[in-house]
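Enquirer: this one's sequence-less:
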């Protein structure tokens, strides 16, 4: 018996029990659709996080004062948080060759007031490089100048959220005087809107000012809250960190590490590369977890196919006996039932692929979640469902092929 005839017999057997065949394939349909949808959500979240990190500056390096813990895991005292000075900023700027932008940072939180409107927000003392490092841009007005920094001028650049809260009538804030607590600031520019990042933080709820202004007129301090810089390229981030570490350890006269004791730094250096690696590992783990949970549906669908094939073998025992008595070989019977199982799983897989793609876009439209459907997830899901049909259909088909023709004809 050739395979075209076996294929036709398998189709007739499936068509004779349409509802049962659909219910059998339903497990595969749900399994494949679930795998594609879950992987699309997981990969979409990963790409969204990567895009947000890139917007913040994928080659950004953040230097903060004080160690995470002192000897024995004890927290550092407040004086340890005053270790970064303007001399450190100058040394890094002059001596490090793998950075292209550097800015001191010092910030304070308070109330911004204009007329009868007020809003809580933070002021960040920075220089001009900060815009390039953080991928920010001025949409109206201009950036403050070196002269403003040298003179500690009371000028500022508002984020869009602060503008919306202080100027709800839509008037142009450039040139207006706003107050930070009791200190007046002249608005010289407005930042281009960036929106929320993947962690739900409003990137427009900030105000920029010269770092000298914040240090002298608001905080009244001589030390920095941190230093932000960017490597020439993302690949050179680790080399830039090594350079910065050497400069700061020399400036702070710290002891070198020995075989018995690790080096104790009074500063922390973090890069976006570390953050990206951590977030990617988290999203990858969640994607695998979601895929495994969805994959259980495929196993359940495969068990359903095995169950129905067993029932089919039992119902058609006399038919099998008749076929074998007129010359059908065991391999023909095995092929017939195996083709039925594969047809059920492949048909269910095709429907599941369409349903999974449709469900992914429905999630995007309804829940506004980021999705990304990778071709390999479709290929993998389809391959797994085909393997499931072969694996779970093999044993019932083999049992049918091993039936004794005489006993099968006598079966009631």
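Expert: Noted; the coordinates are in hand. Remember, predicted model here, so these are calculated numbers, not experimental data.
Enquirer: From here on, just use CA atoms for contacts and neighbour counts.
Expert: OK.
Enquirer: secondary structure element for the most centrally placed residue in the chain?
Expert: The centre of the chain sits closest to residue 46, judged by Cα atoms, centre = their mean, with a distance of 2.2 Å. Here residue 46 sits within helix 18-57, counting by DSSP states H and E.
Enquirer: buried stuff in that helix?
Expert: Across helix 18-57, burial judged by 16 or more other Cα atoms under 10 Å covers 21-50, 52-54, 56-57.
Enquirer: residues touching residue 191, list them.
Expert: Counting by Cα atoms under 8 Å, 6 or more residues apart in numbering, residue 191 touches 136-140, 157-160, 204.
Enquirer: Tell me how far the lengthiest strand in the chain lies from the chain's centre.
Expert: Identified as the longest strand of the chain according to DSSP state E is strand 99-114. How far strand 99-114 lies from its chain's middle: 28 Å, per Cα atoms, centre = their mean, to the nearest Å.
Enquirer: Got another one to weigh against that:
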């Protein structure tokens, strides 16, 4: 008896007991569907996190003022970073591609009869868009002359443009920030909303010199709130952080082992950590979902043992007329694999539907960020292979037991 004869006989046996076969594969269906959905949702979450981190700026490193202790009270040393530190970082740190000072402030914008208070109002340098990987949709960004001269120019995010200008082109128009006139020279490309609901496009940028002298008149010297840095590539991020730390320690006369008056945050390291966390969560959820596959496999073994007992006389007749033990083994093994693979196929289709449905529900509930719809074909393929493996593993013992029946005793079985 060849392989296709075994497949034909196994198919007839399964079709004869459709309802029982359907109940048998239920555990496999649930397990495969859960695994497929969890892998797809996990990949969707990982991609969302990667997109959110990329929106902060490729290979970005932030240098912030450190905490100092005065009279037993720890406070942020707001005057520890200067614009000269930024110039030194760009000139001397070979792993750094670009850097920009940053001064944070706030204020209302007024244009004709419209006014708006942006969530973010930053004073920045000429390379801020390079550090943040943020292009302009129209107009230009600040030049060196704008910064050194403290020009009253501004660049707006898409949300600010919509609130103040509606459909009007803002380029060349004058807005008032804290009653100071600023000319709009550029509009940033839209970046969207973060997972925490922060609107990246609700932003206004001005030269940091203008922000220090005009919008925050009480600034001491040429100090800045932070230094935003972009490394040459992700591989150079760690090297750039070390170079910046050594340089700033030297410039601020801080010896090794002493607590610096600044702190460095590497977005690349945060991204790597989040990817590891998301991978671990996805693996854990997938492992939990896979437990139902084992339950389904036990169900297949149980039904196959019942099937062997019910068809003992049939097995005896086939052995008596010349069937070999390996033919019986193959037939029952094929039945088990067909059950698990059919259940796996249904489970994959249900898992794909479930992942799409879950993503849709998440996007309805969490409107702050758009979760991408991802169908993990790799996860579906692995789930199908696992289902076939379940059929072989749990179906082998009943098949082996059937192949070892004594023909005479099988024929006597009632």
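Expert: Nice, I can see it. Every value quoted in this text rests on a predicted model; they were computed, and no experiment measured them.
Enquirer: what TM-score do we get after superposing?
Expert: Overlay of the two chains. TM-score (TM-score structural alignment, normalised by the length of the first structure): 0.88; 402 aligned residues with a Cα RMSD of 2.7 Å.
Enquirer: ok so, going back, wait, the residue nearest to the centre of the first structure sits on residue 280?
Expert: Yes. Using Cα atoms under 8 Å, residue 46 of the first structure is in contact with residue 280, at 6.3 Å.
Enquirer: just the helices in the stretch 151-300 of the second structure please.
Expert: Using DSSP state H, counting those that start in this stretch, the helices found in the stretch 151-300 of the second structure span residues 158-165, 208-210, 237-251, 267-310.
Enquirer: Give me the buried positions along stretch 56-75 of the first structure.
Expert: For stretch 56-75 of the first structure, the neighbour count (16+ other Cα under 10 Å) marks 56-67 as buried.
Enquirer: which residues touch that stretch?
Expert: With Cα under 8 Å, 6+ apart as the contact definition, stretch 56-75 of the first structure has outside contacts at 76, 80-84, 133-135, 225-234, 237, 241, 264-273.
Enquirer: Distance from it to the middle of the chain?
Expert: 24 Å.
Enquirer: can you give me the end-to-end distance of it?
Expert: Start-to-end span of stretch 56-75 of the first structure (Cα to Cα, to the nearest Å) is 30 Å.
Enquirer: Is residue 129 of the second structure within a helix or a strand, and which one?
Expert: Assigned by DSSP H and E, residue 129 of the second structure falls in helix 128-131.
Enquirer: can you name the residues of the first structure that that helix overlays?
Expert: Taking TM-score structural alignment as the measure, the first structure aligns residues 130-133 with helix 128-131 of the second structure.
Enquirer: who touches that stretch?
Expert: Under the criterion Cα under 8 Å, 6+ apart, residues 56-57, 60, 101-103, 136-137, 228-230 lie in contact with stretch 130-133 of the first structure.
Enquirer: export the residues you listed to JSON lines and tack on distance to residue 409 of the first structure?
Expert: Formatted as JSON lines, these follow (distance: Cα to Cα, whole Å):
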{"residue": "56", "distance to residue 409 of the first structure": "75"}
{"residue": "57", "distance to residue 409 of the first structure": "76"}
{"residue": "60", "distance to residue 409 of the first structure": "78"}
{"residue": "101", "distance to residue 409 of the first structure": "86"}
{"residue": "102", "distance to residue 409 of the first structure": "88"}
{"residue": "103", "distance to residue 409 of the first structure": "89"}
{"residue": "136", "distance to residue 409 of the first structure": "82"}
{"residue": "137", "distance to residue 409 of the first structure": "84"}
{"residue": "228", "distance to residue 409 of the first structure": "84"}
{"residue": "229", "distance to residue 409 of the first structure": "84"}
{"residue": "230", "distance to residue 409 of the first structure": "81"}
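Enquirer: Since that was my last question, I'll sign off now.
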